[in-house]
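[1] predicted model, plus sequence, below.
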Amino acid sequence: MKQNIGRCEFSQFPNLSKTICQEDDISNYVQHLNDLSSDFETRFEDVLTMVIPQLIINPYGDIEETDVILQAELIGISTN
């Protein structure tokens, strides 16, 4: 999206596509978006690098990959 705004392509924003863009304004907006992106990456670095177990992502997935203790419960849950 930053690249589109930098090229004055506002297809995601129909109301903006009717406006005339000033180069100074566009460069400010792109810089602001870059700063926001960097800030989000810094603030949520722990979330972005979090390793989520496959059981959480897909609880009804491959039963063979789970612990033996949980296999019976998963089979029961997935058949109900």
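    Everything's here; your move. Numbering: from 1, shown residues only.

[2] from here on, just use CA atoms for contacts and neighbour counts.
    Fine.

[3] mind listing what's buried in stretch 22-38?
    26, 30 (16 or more other Cα atoms under 10 Å).

[4] touching that stretch from outside, list them.
    2, 5-6, 8 (Cα atoms under 8 Å, 6 or more residues apart in numbering).

[5] from those residues, pick the one nearest L70.
    Checking the contacts of stretch 22-38 against L70 by Cα to Cα gives K2 as the nearest, at 45.5 Å.

[6] against that first model, consider the following:
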Amino acid sequence: MKQNIGRGEFSQFPNLSQTSCQEDDVSTYVQHLNALYSDFEYRFEDVLTMVIPPWIINPYGDIEETNVIIQEELAELSTNEELKVQFKNGYQQFWL
């Protein structure tokens, strides 16, 4: 998006797409976007580097690599037909 703004293309912003901006203004916008991007990277570094175990994404997949206690829970989970149907709606909703 910042590349588009740097070129003066504001198609992502319908209200701005009909206006013309001066080069200095566009440069300021790009600097603000770069600062915002850096700030988000810093603030959410822990989330961006988070390693999600495969069994979270697919609890019905291979469970051999997981902790024994988790294996038992996942084995029990795999026999619950109601939860299997719920999982088909996506793992994000499944774990809530």
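    Okay, I see it. Note that the coordinates shown come from a computational prediction; the quantities given were computed from them, not determined experimentally.

[7] now the TM-score, please.
    Overlay of the two chains. TM-score (TM-score structural alignment, normalised by the length of structure 1): 0.76; 80 aligned residues with a Cα RMSD of 2.0 Å.

[8] show me which of the contacts of stretch 22-38 of structure 1 are buried.
    For those, buried by 16+ other Cα under 10 Å: 5-6, 8.

[9] quick revisit: taking the contacts of stretch 22-38 of structure 1 one by one, which sit in helices?
    Among the contacts of stretch 22-38 of structure 1, the members found in helices (DSSP state H) are 2, 5-6.

[10] ok, now which ones touch P59 of structure 2?
    With Cα under 8 Å, 6+ apart, P59 of structure 2 has these contacts: 74, 77-78.

[11] ok, now with 7 Å
    Applying Cα atoms under 7 Å, 6 or more residues apart in numbering, we find P59 of structure 2 in contact with L74.

[12] where's S20 of structure 2 relative to V85 of structure 2, distance?
    Look at S20 of structure 2 and V85 of structure 2: by Cα to Cα, to the nearest Å, they are 52 Å apart.
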